[in-house]
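Trainee: Okay, predicted coordinates and the sequence, questions at the end:
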Amino acid sequence: MIFEVLSIILLILLCSISIYTDYKKGLIYNRVLLIIGIPLIVLNFVSIFIDRPEKLTKYILLVLISIGISIFLYMFKIWAGGDFKLFSVIILGMPYSYVLKSINDLSYIFIVLLFSFSFGYIFLIGESLVHMIKEKRSAKSIVLSSLVEFKNYLKIYVCILFFNHITDTIYSALFQNQIPVWVQVGLNIGFIVLIRKLDILKYKSVMITFLLADLILGAFSFEMFSDYRVYVTWGIIIFILMTRAMVQKYNYKEIKYTELKKGMILSTVSSISLANEKKLKFCRLSDESLDSRLAQEEVEDILIFCSQNEKYNNITIVKKIPFALFLSLATLIVIIGGNYFEFESF
């Protein structure tokens, strides 16, 4: 018990420091992860060794899955190295009893991830709304952009109805059973990727063919429009598309060139403009992903150049989401909340 208490104290300390450093500096310091993380992980492992929990195998499996998710998010540049390292320490340092606790069969460690992404999404929406209000811009372009995306969604929806009907019929004939949901989802994803790659939905003849096929096969019926859930679903989709369009529109920040720092990401437009300057060594175009973060040498090169060129007093960068902050905050909520609410264990 004492080891678990000490682990919780260290975890709260780690998250509190991470919130501060990510907010103030936009960084998660390795020395903090080492100084607090190593004792934290050791305490948790000692606690496991002493208690020898019955569900140790499940704990190990949950930890491995969590680390796998973390690696996936890092490899696909969804979060940075600092976020990856912080979450790894949280995974290995969170008391095993908390990892085994769950809400609706979802481990606390996954709840942390869910909360983190939710906080990040809310942050982006909120910040975008503030900018839109401050700049007194009309939401017309956002609405129009969302409607265009919704139109594309409906096109895919019509195709998926046809595809689902065909695959379900074939599967039922072969195996005398209904196709499993996870198989259908996997096939749908593959089908969507294929039709997007072929870029065939832009042709009216293709869409008319799919629609007629749906009507003939019975995959599509006008009775479905009498179900209110269809409209609720579409409303949610339009809302999500609108928020995404809004976030993309206000995903940039203009700063003075003197504020440029290592790790920042230039907007594509700014990077093109700078790359075209012959006197500047910087020649890398930004794709606005984590791969485009500026190195210290690049920052110094740009600072020297901008100091000699007045037209570059301001530079546009991609806004940084303080993900480590949200990750730490989510962990604090789960750890502290877990002491007040009893949930089932796996």
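Mentor: Nice, I can see it.
Trainee: going forward, measure contacts and count neighbours with C-alpha atoms only.
Mentor: Noted.
Trainee: outside of the host helix or strand of Val193, which residues touch it?
Mentor: With elements delineated by DSSP states H and E, Val193 resides in helix 181-198, which encompasses its position. Judged by CA atoms under 8 Å, 6 or more residues apart in numbering, the contacts made with helix 181-198 from elsewhere in the structure are 156, 160, 163-164, 201.
Trainee: Packing partners of the next helix or strand after it?
Mentor: Scanning forward in sequence from helix 181-198, with DSSP H and E defining helices and strands, the next element found is helix 204-217. Counting contacts by 3 or more CA pairs under 8 Å, 6 or more residues apart in numbering; DSSP states H and E, helix 204-217 is packed against helix 140-175.
Trainee: try it against this one:
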Amino acid sequence: MKLCEILLMSIILVLGIVVIVTDFHAGVIKNKVLLVAIVFGVIINSIYITFFAKNFLLVYLLNWFAVSLISVLLYAFRFWAAGDSKLMITLAFLIPARYYENSLLLISGVYYIIFIFLLAYLYIIVESIVLAIKKKEYYRKHIEKRFFKEFIYRYFVSYLYLRTLTLILQNIMGEFYYTNQLFFTFINIFIILYIHEKEVFHKRTIILILFGINALLIIWSILQGSYTVNLDILHNYVIVLLAIFLRYLVSGYNYEEIQTSEVKKGMVLSYATVVGFMPSRVKGLPQTTSEDMSSRITEEEAEAVRRWEKSKYGKNSIIIVRKIPFAIFIVCGTISYIVMRIVMTCL
């Protein structure tokens, strides 16, 4: 068993080094590298689970599915690129099944994701401070009173939806929901982000109905003498609030000015840059951008931007959206999770 676990962790280490190098130098995570790791992982996992870790198969599959689901949602909500999502799914597959077992938390793989984003946020904060000192930062948004009013209103609306969904899940899942609240906290974050993006969820009629349902449920619980305040659930609401607020704050520090001649395939152009293309007659220039991974430019568009530099409206420099090197955080988060599980199993 130990040999299989060592082999799986060796694959994680080798894969991690390779993808970190390619992500930094080329900005891509190659599918061939992931495929090779999966092939070796399937062979070793087949032996490992069949002969040594059969009792951990269910918890392994549950955690791998949960981590993969969150990974896909992170891609769907444009937190990172498809390559990062595939890397996370691959690494979660390679984590030895025994390390997912946890007597206190069935979906312990959530800690894996927490490690990744703690490292990523730490990087963003440190880099933002460095850029601020060097006076290289570009702000897309400014914190104003209007922002706080809108943020509080939207969070209140999201809370109504969240509380209604929580009550439904509590009744359907029972104890499973309570023992895995950390996992459902991540799901709640995605739900709130989706609600924020869709105006249909902010219609006054729907909000009033939700408010009425929540009020009736509280009154009913009080009359039945069963109304209690679950501090753990309140903590989860606070985590959701902080996660969304922090995401907003760091979004203002994600720009970089580069020479137009250095534009390459896979870069994401800023709104200001794309707007500057409008008067130009150069063919093939990007026309829109959402400033996320879905707006990465093609080689043809990069070539058009380089031609634009020498045109009538061209400029020597443009502003791009800096890509967070998530590969290193995913790899380091995986290693941190494994180390944590090894320490816990040894205690």
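Mentor: In hand now; what should we look at? Computed from a prediction, not measured in an experiment: that's the story for all the values here.
Trainee: How close are the two chains, by TM-score?
Mentor: For this chain pair, the superposition-based TM-score is 0.70 by TM-score structural alignment, normalised by the length of structure 1; 311 aligned residues with a CA RMSD of 4.5 Å.
Trainee: and the two most separated of the contacts of helix 181-198 of structure 1?
Mentor: When these are compared pair by pair using CA to CA, the two farthest from each other are Asn164 and Leu201, 17.3 Å apart.
Trainee: how close does Leu35 of structure 2 get to Pro96 of structure 2?
Mentor: Leu35 of structure 2 is 18 Å from Pro96 of structure 2, where distance means CA to CA, to the nearest Å.
Trainee: ditto for Ser10 of structure 2
Mentor: For Ser10 of structure 2, the distance to Pro96 of structure 2 equals 11 Å [CA to CA].
Trainee: neighbour-wise, which of those two wins?
Mentor: Pro96 (26 against 13; other CA atoms under 10 Å).
Trainee: tally of neighbours for the nearest residue to that one once chain neighbours are set aside?
Mentor: By the measure of CA to CA, 6 or more residues apart in numbering, the closest residue to Pro96 of structure 2 outside its immediate chain neighbours is Glu5, 5.8 Å from it. With neighbours defined by other CA under 10 Å, the count for Glu5 of structure 2 comes to 19.
Trainee: For the host helix or strand of Glu5 of structure 2, buried residues please.
Mentor: Under the criterion DSSP H and E, the helix or strand holding Glu5 of structure 2 is helix 2-26. Residues of helix 2-26 of structure 2 classed as buried by neighbour count (16 or more other CA atoms under 10 Å): 4-5, 7-9, 11-13, 15-16, 19-20, 23-24.
Trainee: What of stretch 324-342 of structure 1?
Mentor: Taking 16+ other CA under 10 Å as the neighbour-count basis, stretch 324-342 of structure 1 is seen to contain the buried residues 324-332, 334-335.
Trainee: if I look at Glu301 of structure 2, how far off is Ile11 of structure 2?
Mentor: Applying CA to CA, the value for Glu301 of structure 2 to Ile11 of structure 2 is 37 Å.
Trainee: same thing with Tyr337 of structure 2?
Mentor: Distance from Tyr337 of structure 2 to Ile11 of structure 2, by CA to CA: 16 Å.
Trainee: again with Gln170 of structure 2
Mentor: Gln170 of structure 2 is 39 Å from Ile11 of structure 2, by CA to CA.
Trainee: same check, this time on Gln287 of structure 2
Mentor: Between Gln287 of structure 2 and Ile11 of structure 2 the distance, using CA to CA, works out to 42 Å.
Trainee: same check, this time on Lys149 of structure 2
Mentor: Computed with CA to CA, the distance linking Lys149 of structure 2 and Ile11 of structure 2 is 49 Å.
Trainee: And Tyr99 of structure 2, by the same measure?
Mentor: Here Tyr99 of structure 2 is placed at a distance of 16 Å from Ile11 of structure 2 (CA to CA).
Trainee: Then Phe190 of structure 2?
Mentor: Per CA to CA, Phe190 of structure 2 is found 31 Å from Ile11 of structure 2.
Trainee: Just say helix, strand or coil for the nearest residue to Phe150 of structure 1 once chain neighbours are set aside.
Mentor: If the residues on either side of it in the chain are set aside, Phe150 of structure 1 comes closest to Ile238, at 6.4 Å by CA to CA, 6+ apart. Secondary structure state of Ile238 of structure 1, per DSSP: H, G, I helix; E, B strand; the rest coil, is helix.
Trainee: Contacts only, for Ile238 of structure 1.
Mentor: With CA under 8 Å, 6+ apart, Ile238 of structure 1 has these contacts: 146-147, 150.
Trainee: Tell me who's in contact with the most centrally placed residue in structure 2.
Mentor: When structure 2 is reduced to its mean C-alpha position, the closest residue under CA atoms, centre = their mean turns out to be Leu74, at 4.1 Å. Shown in contact with Leu74 of structure 2 (CA under 8 Å, 6+ apart): 80, 85.
Trainee: The one 4 residues further on now?
Mentor: Contacts of Arg78 of structure 2 were listed using CA under 8 Å, 6+ apart, and they are 292-294.
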